[in-house]
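Undergrad: Fold the following, please.
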Amino acid sequence: MSQAISDYPTTGSALRRASLRLDASWRQVLRAPLVLGLLVVLALQLVLALFLSRGASMAPAATDITLLSFEPEQIATIRIDAGEGDASVTLTRGEAGWVLPELGDFPASGTRIDQLLDSLAALRRPLPVATSAAARTRFRVADDDFERRLTLRGKDGDIRTLIVGDSPGFRRLFARLDGEDAIYDLRLALFDLSAEADDWVSRDQLRLDRERITRVAGPDWTLRRDEAGNWQLQDQVKPPAEAVVGDLLTTLSALSYRGVLGLEEQPAHGLETPLLTLDIELADGSGRRYRIGELEAGEDYALRVGTTGPVYRLAAFDLGGLLDLSLARLAEPAQDGEEKNLPPST
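TA: I've put the predicted structure just below:
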């Protein structure tokens, strides 16, 4: 091209002059504030894209790794300590399921524990939100200042310990693995890591099969189920009030409780002079005696089966109408329109 221009001097000189004019105009355009601003933005975008591309290549190695690295079947013991006070709970996998050793191996809620272990096993290691010692204190995930310390143990010893702190939002908790600096924002709820034994007890230990109940006796009344399946009130000619008997059987078959007060009776339980004693017989010949007392605080009630075993805490709602049950209520006639199996009026 340079050879062609030299061959035609007049034409070459014109092109050089046009090029100089074009270069000058471009230089003026490039000096404009708007163009300079756009160039700066473009440069920043290129730097950011380069940074993100490098980060993306590293991210899978961080976020695809499990945080705690265990299988739920590995766990033999779970210990949860509260950061304030002396509250703590230990859950142990027994031969028949999960139990609470502090409560004489009282059955624990296997469903709730399995859900917790599944949630923990599914946690991924996200990018940390902080790593400094100051952040550990600020987020309450320090060794000596935390909301919960959760330790998972196998048959051969500790597997992992998770230190849990403040919550940045709904069902989110700051947490740190013991021995590591990285602090994470995890999808967990503090209630799922309760350090109170009552939050882990199984709630079905007092439940009965309604159809297996054949006799219920109170202080001055006895109900029996005859061979035809009908209930009779002892020493009474008329059948008992059907609705009252139905409510009684519903309450006894689904009796629940708020927690376990302990393994030994205390004067504060009110069981030495119970408010109510119930004897229950089942179809297989076995039976239970319930003693129900009012707690000293006056808000809830204590129940014990016989003279051994745990003392349960019940609310008035759990007892239904048991405390108001009497011979008069069981024997009261049905109201008009409530009688069943009567011939139609003519």
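Undergrad: Could you use CA atoms for every contact and neighbour count after this?
TA: Noted.
Undergrad: How far does stretch 320-327 stretch from one end to the other?
TA: End-to-end distance of stretch 320-327 (Cα to Cα, to the nearest Å): 17 Å.
Undergrad: run this one through as well so I can compare:
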Amino acid sequence: MSRPMDRQRLGQLLIAGGIAAALLAGAAATLVLQAQRNWQPEVSGPVLPGWTQTVADAREIEIAGPEDHFTLVRGENGWTMPSRDDHPVIPERLAELDAFLGGLSYAGARTADPAKHARLELADPGQPGAGTRLTLRDGDGNVLTEIIIGAARNDRVYLRFPDRPRTYAAELTGEAATIPAISLADNWLNLDFIALDPSDIARTTITPERGPAYVLERPGQTARNFSLREPGGWRPITAGAGNGPAAALVRIRFRDVRLADRLHGEPAGRHVEETFSGLRLTLDILALGDTRWTTVTATALTDGGAEKAAEINARTAGWAYLLSDLSLDRLLRPLDEIADHMGASDASEPADDSGQ
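TA: Predicted coordinates for the structure are as follows:
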């Protein structure tokens, strides 16, 4: 009886010993892994050595940010964005990116724990706490360099390389003192090129989507408010009711851009502003589903407006621009939102043209 019991106890002890050994091995492995993640190797020098040659060889830049994903391509006419019908990108933005990446120098290694990547905004694109991944390729599609840019804190930026857990801090110095605005496609496109001087706007004609067309005008640059010149039978709600739509082009930023001949929209209105300096800007608005796009045409009314008109037309010829709801409201505000229609007994009274 004692021998079977001894063998049973021995088996239990062996099993318990095996479990303990496995747990010990697991704990040791965990400690080793944790030590590897906490260990910070010494690093120094440029983050991207040979950057000058990389830039010379690059023919494509893929940018995957937290909110956007797009590609820039280098062709005979410079860098363009294929997803925007090969619209040119802002050269200054490329110079900023060049200075930023070329000027990064290691300040030290940081965590290698993937669970902590999001804290540094270095998670993979599409994940919470994602960074901005940049991939440069040559003309054959070979990857020249690939890097993820994360948070910037205290004159340093955090970064890592894809498929590697180790993160790093890099110094931001000189021309690379700030991270350029590169993660959104519209930051690469010059979409706020219209900015008229508010004191220079003389006359605005608006054809809204509903209601009659109307004309707002100022007698001179010192006049504070625009007067309603046409049509008759309407009185502005306030003296300055027309100022917003009349000066909509003082500052406008479009939301996107496409080749105009690809947008088969229906005419939805027109906004025309004329300046005292001799420039006319015409925005023809197109309805494309629930969105509104516009073409932009400049006309020189005097010799003084010729240079500016040529500059704008060179930029806008063949392109259509997406309007925000706010911009659309100002450009095509219906007349009944800024003026009251007068009754028959008041119809003979002139529209307010005091300019006060």
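Undergrad: neighbours around Gly318 of the second structure, how many?
TA: 15 (other Cα atoms under 10 Å).
Undergrad: Kindly apply the preceding question to Arg330 of the second structure instead.
TA: 20.
Undergrad: Same question for Leu22 of the first structure.
TA: Leu22 of the first structure has 12 nearby residues by other Cα under 10 Å.
Undergrad: Quickly find the element holding it.
TA: helix 9-30 (DSSP states H and E).
Undergrad: so that helix corresponds to what in the second structure?
TA: Alignment note (TM-score structural alignment): helix 9-30 of the first structure is unmatched in the second structure.
Undergrad: helices or strands up against that helix?
TA: helix 2-7 (3 or more Cα pairs under 8 Å, 6 or more residues apart in numbering; DSSP states H and E).
Undergrad: which residues sit against the helix it packs on?
TA: Thr11, Gly12 (Cα atoms under 8 Å, 6 or more residues apart in numbering).
Undergrad: same deal with stretch 153-170 of the first structure?
TA: 68, 70, 74-78, 139-143, 146-152, 173-178, 185, 189.
Undergrad: Buried residues, it. List them.
TA: Arg153, Gly154, Arg160, Thr161, Leu162, Ile163, Val164, Gly165, Asp166, Ser167 (16 or more other Cα atoms under 10 Å).
Undergrad: Just the ones of these in strands?
TA: Arg153, Gly154, Arg160, Thr161, Leu162, Ile163, Val164 (DSSP state E).
Undergrad: What is the most widely separated pair among those?
TA: Among these, the pair separated by the greatest distance (Cα to Cα) is Gly154 and Val164, at 20.5 Å.
Undergrad: quick one: Val260 of the first structure and Phe170 of the first structure, what's the gap?
TA: 30 Å.
Undergrad: So what does Gln234 of the first structure match up with in the second structure?
TA: Gln234 of the first structure maps onto Arg229 in the second structure, by TM-score structural alignment.
Undergrad: is it true that its match touches Arg218?
TA: No. The pair Arg229 of the second structure / Arg218 is not scored as a contact, 9.4 Å apart, by Cα atoms under 8 Å.
Undergrad: Comparing the two, which residue is more hemmed in?
TA: Legend: neighbour count by other Cα under 10 Å for Arg229 of the second structure and Arg218, higher for Arg218 (26 against 19).
Undergrad: Tell me the residue in the first structure aligned with that one.
TA: Looks like Arg218 of the second structure aligns to Arg225 there (TM-score structural alignment).
Undergrad: returning to what we had before: select from the contacts of stretch 153-170 of the first structure every entry located in strands.
TA: 77-78, 141-142, 146, 148-152, 173-177, 185.
Undergrad: quick revisit: now the buried members of the contacts of stretch 153-170 of the first structure.
TA: Buried among the contacts of stretch 153-170 of the first structure by 16+ other Cα under 10 Å: 68, 70, 75-78, 139-142, 146-152, 173-178, 185.
Undergrad: all strands in the stretch 1-150 of the second structure, in order from the N-terminus.
TA: 60-64, 69-75, 78-81, 87-88, 105-109, 132-137, 143-153 (DSSP state E, counting those that start in this stretch).
Undergrad: how about those in TSV, adding distance to Leu10 of the second structure?
TA: Below are the strands of the stretch 1-150 of the second structure laid out as TSV (distance: least, Cα to Cα, whole Å):
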stretch	distance to Leu10 of the second structure
strand 60-64	60
strand 69-75	63
strand 78-81	73
strand 87-88	79
strand 105-109	51
strand 132-137	58
strand 143-153	56
